[in-house]
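A.B. asks: just to be clear, the model below is a prediction. Sequence and coordinates:
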Amino acid sequence: MTHPLLRFAELASQDPDALAVIQGDHALGRADLIGRAGALAQGLSLASGARVLVQLPNSPDMMALVLAIWAQGGLPMFLSAKSPATHLDAIIARHAPAHVIDIAALEALPAGQASLDLPVLPGDADASVVFTSGSTGMPKGVVQKAATLTSGADRVARVMGYGPSERILVPVPFAHDYGWGQMLSCFIGGHTLILPSRDSLVDISRTISRDVPTVLAGVPSLFAGLLHGISDFENSQTDSLRIVSSTGSPFAPALYAALRTRLPDVRILRNFGLTETYRSCCLPPEMAQGEADSAGRPIEGVTIAIAGPDGRPLPADQEGEVVHLGAGVFDRYLDDPDATARSRRTCGDLGIGVFTGDIGRLDQDGFLHLAGRRDRLVKSMDIRLNLSDVEAALTALAMVTETAVIARPNPMSGVELVAFCTARPDITAPDIRRAANRALPAHMRPREITVLDALPRTPVGKTDYPALANWSASTQKETL
């Protein structure tokens, strides 16, 4: 399988002027991006195998930098530009990158363009390290081989129904595995990437009108912000859009319905996968009507199994841990063989797979139904529940737009539920409390409800549960 760098170089030789990336008034063709990579490579001077930690916001130069690192035999490692200093310090201490490229370091590299020498790069070479979001702890570095990345981008393009030359709007960070997948769509599929100039909902909405994307790749929190936040999305010219693709957190039914109302002629594809699996399942709109609560079916090349406590596959409709097998399985966690062995192991006679930590079941038709994370199962009033179910029930209330729920130790009852909600205008915590008391059974009712302007996010847009746990002790917001 061709290395992504060599695939992009081949695409550039076939059509050097084809647009690779647009950001505001800055546009680079394929040959321009190769030339920019050549100049950056001259400034890097990497030893073969050198680890380069990239901590940058999305930009054409970040894309060129990845090509430059590959061309010198280096290994790009991605950490969000919004990650806390504690994450950066821990990664540097543990993994010893040869270089850390942030905005200042990038600006110190050569400007302009130069030729790029293409080395021999085998498909089994380490090609990327993406650090997990750290939403439940310190991030782990997920290593993927070149062939896995090339295969993943090709397979996803077929699942999405991409044409030969899509224009993909990418408002998610390249440092997130989903954003990294979009960059690979350019390198491997030759699609044009459109990058917002600023990290704001208003700029994303304006970019849709100005740069006429055909694909919008996002996450549920982004779509919630576009629909319900200060975004001007209601005035965006969306006629060019034909595909919306989402992954990350679960897509609440009300949010999905609202997005379909705003974009009635657009195919909305919901996806499931981990950094460790590239992409696992997809639920296209033609399957969504009868399977609204499903994560979809496995994509091309993937097998999904449900494992019991002994690690062996379970029959259909039995609940257990979701295991991803086949294409997309990550190679290892960087410098962490123990964590690799816990996640990447044998599932009965099916072979090596990724034990995802998600709880779910496969129905008789092969659709995956998720019940939540293994680490979000608690007992409330001696009844087992998943905190994700409480979140879904609260978000289903008409007055609530988004919810996060944590479990807090209680010396009397063992555990109590604490909910953080964003709400429609003029809605208060007592309003939500009264509605929740009517709609939810006693064991699912939060002991405490806090109304926030917005939920805290990790650098890649997921709910920051550790921040909420710290916040619950001394919130300054309206609390009941």
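C.D. replies: Arrived safely, thanks for sending. Numbers count the residues shown, from 1 in each chain.

A.B. asks: when you work out contacts or count neighbours from here on, use the C-alpha atoms and nothing else.
C.D. replies: Fine.

A.B. asks: ok, the residue nearest to Leu452 when sequence neighbours are not counted to Val170 distance?
C.D. replies: Leaving aside its sequence neighbours, Leu452 sits nearest to Thr422 (C-alpha to C-alpha, 6 or more residues apart in numbering; 5.3 Å). According to C-alpha to C-alpha, to the nearest Å, Thr422 stands 25 Å off from Val170.

A.B. asks: ok, the residue nearest to Leu452 touching Pro456?
C.D. replies: No: the criterion here is C-alpha atoms under 8 Å, and Thr422 misses it with Pro456 at 10.9 Å.

A.B. asks: who has more neighbours, these two?
C.D. replies: Regarding Thr422 and Pro456, a neighbour count based on other C-alpha atoms under 10 Å identifies Thr422 as having more, with 21 against 17.

A.B. asks: re the thing from before, for the residue nearest to Leu452, helix, strand, or coil?
C.D. replies: State at Thr422, reduced to three classes by DSSP: H, G, I helix; E, B strand; the rest coil: strand.

A.B. asks: for Arg260, see how far away it is.
C.D. replies: Noted for Thr422: a distance of 21 Å to Arg260, by C-alpha to C-alpha.

A.B. asks: use this one as the comparison:
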Amino acid sequence: MAHLLHHYLSETAARTPRHPALVAGEVSVGFAELDRLSDAVARALQSAGVVRGDRVAVMLENSIEYVAALFGALKAGAVYVPVNPSTKADKLAYILTDADVRALVAPAALARQVVPALGEAPHLAATLWVGPAGADGPRSLCWADVTAGPHRAPADPGLIDQDLAAILYTSGTTGRPKGVMLSHASLVSTTWSISTYLANTPDDVVFCLLPLTFGYGLSQVLTGARVGFTVVLERSFAFPADTLARMVRHRITGLPGVPTVFSTLLGLDAFKGADLSSLRYLTNAAAPLPTSHIQRLRERFPDAAFHSMYGMTECCTRICTLDPRDLDAKAASVGRAIPNCEAYVVDEQGHRAAPGVIGELVVRGANVMRGYWNRPDETAKRLRTGPLGETLLHTGDLFTCDADGFLYFVSRKDDVFKCRGEKVSPKEVENALYELEAVAEAVVVGVPDPADGMAVKAYVVPRDGATLSEAQIRQHCRGRLESHLVPKFVELRDALPKTDSGKIKRAVLAETA
């Protein structure tokens, strides 16, 4: 039985070597070939000096290379650090430095934005470039050269399941992302749990249009490696009609999504008549899906199971799931804790709350993070010792629980919200807005949106005499931020409400919005 995350791939490759593991565009790769590619990456990383516990960042779009780099990093004994390929140079430099990244896997096509960050990463020893041409950087390696030649296994790095497998960066209230530390044991257990309650089989064909840098997307690849099913990788959802055509062509059985995806699909005329009779299940996470959308999806796919889920990066992305059989009676619930996990609501005194009482959700289980990388104070706020000596994660999210034990999300205790399934730190967007000389004051809040779940809204006060337009603000943000952080709504104001001490009343603006 696998006790390290990459054992899932190796064991499946030995069991069903030719079964398709990944489909990306017109290219398909079997489990044995994926295992070989990842072994080659692991050997190259080890030759470059990567040893057990070193961090290896992967900054690629959804692709076969991404998955091979992920498993290659793990096989080398390294800790995998995902980086969104749309990340700008300054944020990339921050992550590379904060995590003391030893090696980076990046696309040669993005060398212009990547290379400036490399000089600010003192621990970086190697850069593995993916693409037709390499680029400059510390000990540059070329993907084609690294993966050529006969199959040879990497050296055993001596890992145990308590070693870190991943550091996933997530936004915080300060605007600077924090690295969530996840062990092999945590990810192995959660991968088993997810594939168990979804009842995955090797015959499944799961469509992954979620970024693999996003924990929800990553879980599709990990469960695929464990069970031995095929994952169809989609690079973007920019052209929904084309994406829908590929779903039909590949006869998909599983469709993981977020509210933005399902809202867009429901709005497509072609979606109504598309032959998706092979679909066995749909899953939604990252943000609640309106019950009206759930109902429309169930009417469209009466024979497919719909799983409402809730999670967070600090718990390997998954905490709760609603059994499809309970959907009629508990449509607004996110269900109960996943296998090998317990989740419950506590009141302000830290005692288990009575049914219907709003309190903070607390989680214990194998899925709980080790802590925040290099953030002991932040870790202490979230991780506390329970009455049985176990580690408890205080999620910071407000929930209620009914008399039957079903959990209901109420709101987040802090200002961080999710847009298109990804966390948004208002402070990070505000920092970008304040770079505009014409901006005197700015505040960002999340507003309910049928497509995005929560959309980014910016309230901006121009400086006296300055000229500022919504178009200028969005153009500036597109050049500084990832797409989900760019404000969807901008409201220019003469002034913002403030407290007596001069602080902007964010809650008042959020309520007004």
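C.D. replies: Structure received. Every value quoted in this text rests on a predicted model; they were computed, and no experiment measured them.

A.B. asks: tm score of chain vs chain?
C.D. replies: Here the TM-score for the pair of chains, by TM-score structural alignment, normalised by the length of structure 1, is 0.78; 412 aligned residues with a C-alpha RMSD of 3.2 Å.

A.B. asks: ok, which stretches of the stretch 251-400 of structure 2 are helices?
C.D. replies: Listed in chain order, the helices found in the stretch 251-400 of structure 2 under DSSP state H, counting those that start in this stretch are 259-266, 269-273, 291-300, 376-382.

A.B. asks: which bit of structure 1 covers the first one?
C.D. replies: Using TM-score structural alignment, the residues of structure 1 aligned to helix 259-266 of structure 2 are 220-227.

A.B. asks: repeat that for the third one.
C.D. replies: Following TM-score structural alignment, the aligned partner range for helix 291-300 of structure 2 in structure 1 is 253-262.

A.B. asks: also stretch 392-400 of structure 2?
C.D. replies: So stretch 392-400 of structure 2 sits over residues 353-361 in structure 1, by TM-score structural alignment.

A.B. asks: please state the offset of that stretch from the chain centre?
C.D. replies: Stretch 353-361 of structure 1 has its C-alpha centroid displaced from the chain centroid by 17 Å (C-alpha atoms, centre = their mean, to the nearest Å).

A.B. asks: ok, now stretch 368-377 of structure 1?
C.D. replies: 17 Å.

A.B. asks: what of stretch 191-210 of structure 1?
C.D. replies: Its chain's C-alpha centre and that of stretch 191-210 of structure 1 lie 18 Å apart, by C-alpha atoms, centre = their mean.

A.B. asks: what sits up against that stretch?
C.D. replies: The list of residues contacting stretch 191-210 of structure 1 from outside it, by C-alpha atoms under 8 Å, 6 or more residues apart in numbering, reads 19-24, 58-59, 164-171, 182-183, 185-186, 211, 213, 225-226, 229-233, 236-238.

A.B. asks: name the residues of that stretch that are buried.
C.D. replies: Within stretch 191-210 of structure 1, the residues that qualify as buried are 191-197, 201-209, counting by 16 or more other C-alpha atoms under 10 Å.

A.B. asks: by residue count, which helix of structure 2 is the longest?
C.D. replies: Longest helix in structure 2 by number of residues (criterion: DSSP state H): helix 31-47.

A.B. asks: check the secondary structure at Leu116 of structure 1 for me.
C.D. replies: Taking three-state DSSP, the label given to Leu116 of structure 1 is coil.

A.B. asks: and the gap between it and Ile188 of structure 1?
C.D. replies: According to C-alpha to C-alpha, Leu116 of structure 1 stands 18 Å off from Ile188 of structure 1.

A.B. asks: neighbour count for those two, which is higher?
C.D. replies: With neighbours defined as other C-alpha under 10 Å, Leu116 of structure 1 and Ile188 compare such that Ile188 has more, 26 against 20.

A.B. asks: what strand or helix carries the aligned residue in structure 2 for that one?
C.D. replies: Structural correspondence for Ile188 of structure 1 with respect to structure 2 (TM-score structural alignment): Arg226. For Arg226 of structure 2, the element it lies in under DSSP states H and E is helix 215-227.

A.B. asks: what's the average distance of the helix or strand following that helix to structure 1?
C.D. replies: Following helix 215-227 of structure 2 in sequence order, the next helix or strand is strand 230-233 (DSSP H and E). With both structures laid over each other, strand 230-233 of structure 2 and its partner residues in structure 1 are 1.0 Å apart on average (mean C-alpha distance after the TM-score superposition for structure 1).

A.B. asks: counterpart of Asp414 of structure 2 in structure 1?
C.D. replies: In structure 1, Asp414 of structure 2 lands on Asp375 (TM-score structural alignment).

A.B. asks: was I right about its match contacting Ile359?
C.D. replies: No: using C-alpha under 8 Å, Asp375 of structure 1 makes no contact with Ile359, being 9.4 Å away.

A.B. asks: more neighbours: which of these two?
C.D. replies: Ile359 (22 against 12).

A.B. asks: so how far is Asn386 of structure 1 from that one?
C.D. replies: As for Ile359 of structure 1, its distance to Asn386 of structure 1 is 10 Å (criterion: C-alpha to C-alpha).

A.B. asks: find residues that contact each of the two.
C.D. replies: Shared contacts of Ile359 of structure 1 and Asn386, defined by C-alpha under 8 Å, 6+ apart, are found at Ala371, Gly372, Arg373.
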